[in-house]
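In: Here is a sequence together with a model predicted from it:
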Amino acid sequence: MKLIHLYPQAMSLYGEYANLVLLTRLLEELGEPVERRTVEPGEAPDLAGADLVYMGAGTERTQKAALAWLAPHREALGQAAEHGLVLFTGNAMELLGASITDRNGTLFQGLGFGDFATVETDKRVPHDVIARTGLFEAPVVGFMNKCSVTSGVDNPLFTALDLGAGNERDKGPEGFYHGNVIGTHITGPVLVKNPAFLTWVADKLYKNRGETMPPVPAGLDWMDMAQRAYQVTLEELSALLR
């Protein structure tokens, strides 16, 4: 498997590098050799044959810088998404849309994988999250810290949030999912906090290659610990709803 991490120094505000660390570990447990590469600012990314292209969250300033670095390679990213998964988390999700308008009214053209538009606000919303998706049964837990409203998403990744701010409103649909392109504001890091989401991503990588994912070996200590941590987090966040 070839995993590409875009701008890990600038866009890993909440330790999102750990998403790829854990995904790599799972794939290796399944017997899959993994090649993990990073792309740095100003570097022309080699995305040919990528099974996954990933970007995490940054500040509002580094987000705009990442957009400028990646925009010249939008066509290559689109070609990578034809056969591999593109996963952007945190405010990297906003780059996938048509535009971002900052608090000064300056409009930045997005990468255009979706028609949605993001407008930054003066209100920052840090919040724990419980999200639900039709892709797998387990709710997703995590955290988001955004100061924006994203409107016009026709294909949200999460149908609704029990807790947290959706794209346009509190507890509304959240994220973006179309073909092989996925975005969510949820961080945490989200794959580390959610074994079911981690496993779903691994399974999709195999399916994109026309292969069947091997069974996850029983008795993996780190996976058991991740599942226990997930259950504790879900129970604690669910208690806030009572």
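Out: Nice, thanks for sending it over.

In: rest of the way, CA atoms for contacts and neighbours
Out: Will do.

In: Next up, the contacts around the residue nearest the centre of the chain.
Out: Central residue check for the chain by Cα atoms, centre = their mean: the C-alpha nearest the mean position is that of residue 89, 3.0 Å away. The contact partners of residue 89, taken as Cα atoms under 8 Å, 6 or more residues apart in numbering, are 55, 56, 57, 183, 184, 185, 186, 187.

In: Can you add neighbour count and give those back as a markdown table?
Out: As requested, the contacts of residue 89 are arranged in a markdown table below (neighbours: other Cα atoms under 10 Å):
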| residue | neighbour count |
| --- | --- |
| 55 | 26 |
| 56 | 32 |
| 57 | 28 |
| 183 | 27 |
| 184 | 25 |
| 185 | 26 |
| 186 | 32 |
| 187 | 27 |
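
In: Need these in JSON lines (columns: distance to residue 223 and secondary structure).
Out: Below are those laid out as JSON lines (distance: Cα to Cα, whole Å; DSSP: H, G, I helix; E, B strand; the rest coil):
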{"residue": "55", "distance to residue 223": "23", "secondary structure": "strand"}
{"residue": "56", "distance to residue 223": "22", "secondary structure": "coil"}
{"residue": "57", "distance to residue 223": "25", "secondary structure": "coil"}
{"residue": "183", "distance to residue 223": "24", "secondary structure": "strand"}
{"residue": "184", "distance to residue 223": "23", "secondary structure": "strand"}
{"residue": "185", "distance to residue 223": "24", "secondary structure": "coil"}
{"residue": "186", "distance to residue 223": "21", "secondary structure": "coil"}
{"residue": "187", "distance to residue 223": "19", "secondary structure": "strand"}
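
In: alright, now check it against this:
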Amino acid sequence: MKNVELLFPELCNIYGESYSVTYLKRCDPENINVIETNHKTQPAFVTQDVDMIYLGCMTERKQEMVIQILSQYKDRIRELIDKGVIFLITGNAIEIFGNEIRDGGRTIPALGLFDFYSVRYMDRERHNSQFIGNYGDLKMLGHRSQFSFAYGEFENNFIDIEKGIGMNPDTRREGIHVNNFYATYSLGPFLILNPYFTKELLGKMGLDQSLCFEKEIIDAYEYRLNELSRNMK
């Protein structure tokens, strides 16, 4: 049985991110156990072996709350990343793992696990866009809707952007990929949007790579990819 920990779904599910984990379980319900961790309880990963940890998008206020919670376990998170435990981090949850978040005259210390910082532009309109990128041989799709951007070298980026923007409008590098730690600004049920990547994660956990509604979800992926390829600059 593989344990997948869904962190703080009551706080971190603005665009339906938690359904990535629901979908993953539906792909292999007999072999995946989902642990839903409330923000008022200690995460299972602190004392238990877990195979995957998921954290999704949240409001800016909740972001600071989650930083406070996870700061207690920073060393354990680093240990799990080094050991190759799978992490999937989506939306502005990625910013929690950088050095700091700058918000006007405030600087909010983050976990400092990766060398970058984020800047909130709350006085501007929210940035909304989609992207097509490459992760190895896979075409990756993503949606973003955010007030903030991240800045750094991002040498260990997750996705090389083909169309759209990366961690900020001046880079084609998107996300973070170190060992089995994957983080992206993309929103929503990322695993449904990217079925071939979902197959890869199942394989990394030693599970069968068959997907729930495989034909339908791959057909939808191909349709989105073709539409975006035709319509995006």
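Out: Alright, I've got the coordinates. None of these values were measured; they are calculated from a predicted model.

In: For the aligned partner of residue 133 of structure 1 in structure 2, give its distance to residue 160 of structure 2.
Out: When the two structures are superposed using TM-score structural alignment, residue 133 of structure 1 falls opposite residue 135 in structure 2. Counting by Cα to Cα, to the nearest Å, the gap from residue 135 of structure 2 to residue 160 of structure 2 is 7 Å.

In: who has more neighbours, those two?
Out: Between residue 135 of structure 2 and residue 160, counted using other Cα atoms under 10 Å, the more crowded position is residue 160 (20 against 14).

In: Kindly confirm my reading that that one forms part of a strand.
Out: Yes - note on residue 160 of structure 2: a strand contains this position according to DSSP: H, G, I helix; E, B strand; the rest coil.

In: residues in contact with it?
Out: With contact taken as Cα under 8 Å, 6+ apart, residue 160 of structure 2 is in contact with 133, 134, 135, 166, 172, 173, 174.

In: how about the contacts of residue 89 of structure 1, which pair is most distant?
Out: Longest distance between any two of the contacts of residue 89 of structure 1 is 12.5 Å, between 55 and 186; criterion Cα to Cα.

In: okay, now residue 233 of structure 2: neighbour count?
Out: One way to gauge burial is a neighbour count; for residue 233 of structure 2, by other Cα under 10 Å, it gives 8.

In: same thing with residue 123 of structure 1?
Out: Residues within reach of residue 123 of structure 1, counting by other Cα under 10 Å, total 9.

In: Quick check: closest non-adjacent residue to it.
Out: Leaving aside its chain neighbours, residue 123 of structure 1 sits nearest to residue 147 (5.5 Å; criterion: Cα to Cα, 6 or more residues apart in numbering).

In: Residue in structure 2 paired with the one you found?
Out: For residue 147 of structure 1, the residue aligned by TM-score structural alignment is residue 147.

In: picking that back up, turn the contacts of residue 89 of structure 1 into JSON lines, including distance to residue 66 of structure 1.
Out: Rendered in JSON lines, the data for the contacts of residue 89 of structure 1 read as follows (distance: Cα to Cα, whole Å):
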{"residue": "55", "distance to residue 66 of structure 1": "9"}
{"residue": "56", "distance to residue 66 of structure 1": "10"}
{"residue": "57", "distance to residue 66 of structure 1": "10"}
{"residue": "183", "distance to residue 66 of structure 1": "15"}
{"residue": "184", "distance to residue 66 of structure 1": "17"}
{"residue": "185", "distance to residue 66 of structure 1": "16"}
{"residue": "186", "distance to residue 66 of structure 1": "18"}
{"residue": "187", "distance to residue 66 of structure 1": "18"}
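
In: from these, which is closest to residue 221 of structure 1?
Out: Of all the contacts of residue 89 of structure 1, the one sitting nearest residue 221 of structure 1 is residue 187; the distance, using Cα to Cα, is 23.5 Å.

In: Now for that closest one: which residues touch it?
Out: For residue 187 of structure 1, the contact set (Cα under 8 Å, 6+ apart) comprises 14, 16, 57, 89, 90, 142, 143, 144.

In: And those, which two are furthest apart?
Out: Of all pairs drawn from the contacts of residue 187 of structure 1, the one with the largest separation by Cα to Cα is 57 and 142; the distance is 13.5 Å.

In: could you point out the longest helix in structure 1?
Out: Identified as the longest helix of structure 1 according to DSSP state H is helix 221-239.

In: in structure 2, which spans are helices?
Out: In structure 2, helices defined by DSSP H lie at 19-27, 60-71, 74-83, 190-193, 195-204, 214-231, listed in chain order.

In: deepest of those, which one?
Out: Among the helices of structure 2, the stretch with the highest mean neighbour count (mean count of other Cα atoms under 10 Å) is helix 190-193, at a mean of 23.

In: picking that back up, turn the contacts of residue 187 of structure 1 into TSV, columns for distance to residue 208 of structure 1.
Out: What follows is those, written out as TSV (distance: Cα to Cα, whole Å):
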residue	distance to residue 208 of structure 1
14	28
16	23
57	25
89	20
90	24
142	26
143	29
144	29
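
In: which of those map to contacts in structure 2?
Out: Using both residues aligned by TM-score structural alignment, their matches' Cα atoms under 8 Å, structure 2 keeps these contacts from the contacts of residue 187 of structure 1: 14, 16, 57, 89, 90, 142, 143, 144.

In: need the contact list for the fifth one.
Out: Residues in contact with residue 90 of structure 1, defined by Cα under 8 Å, 6+ apart, are 56, 57, 58, 144, 184, 185, 186, 187.

In: cool, the first one as well?
Out: Residue 14 of structure 1 sits next to 57, 187, 188, 189 when contact means Cα under 8 Å, 6+ apart.

In: And the residue lying closest to the first one once chain neighbours are set aside, how close does it get to residue 186 of structure 1?
Out: Leaving out its chain neighbours, the residue that sits closest to residue 57 of structure 1 by Cα to Cα, 6+ apart is residue 90, at 4.4 Å. Counting by Cα to Cα, the gap from residue 90 of structure 1 to residue 186 of structure 1 is 6 Å.
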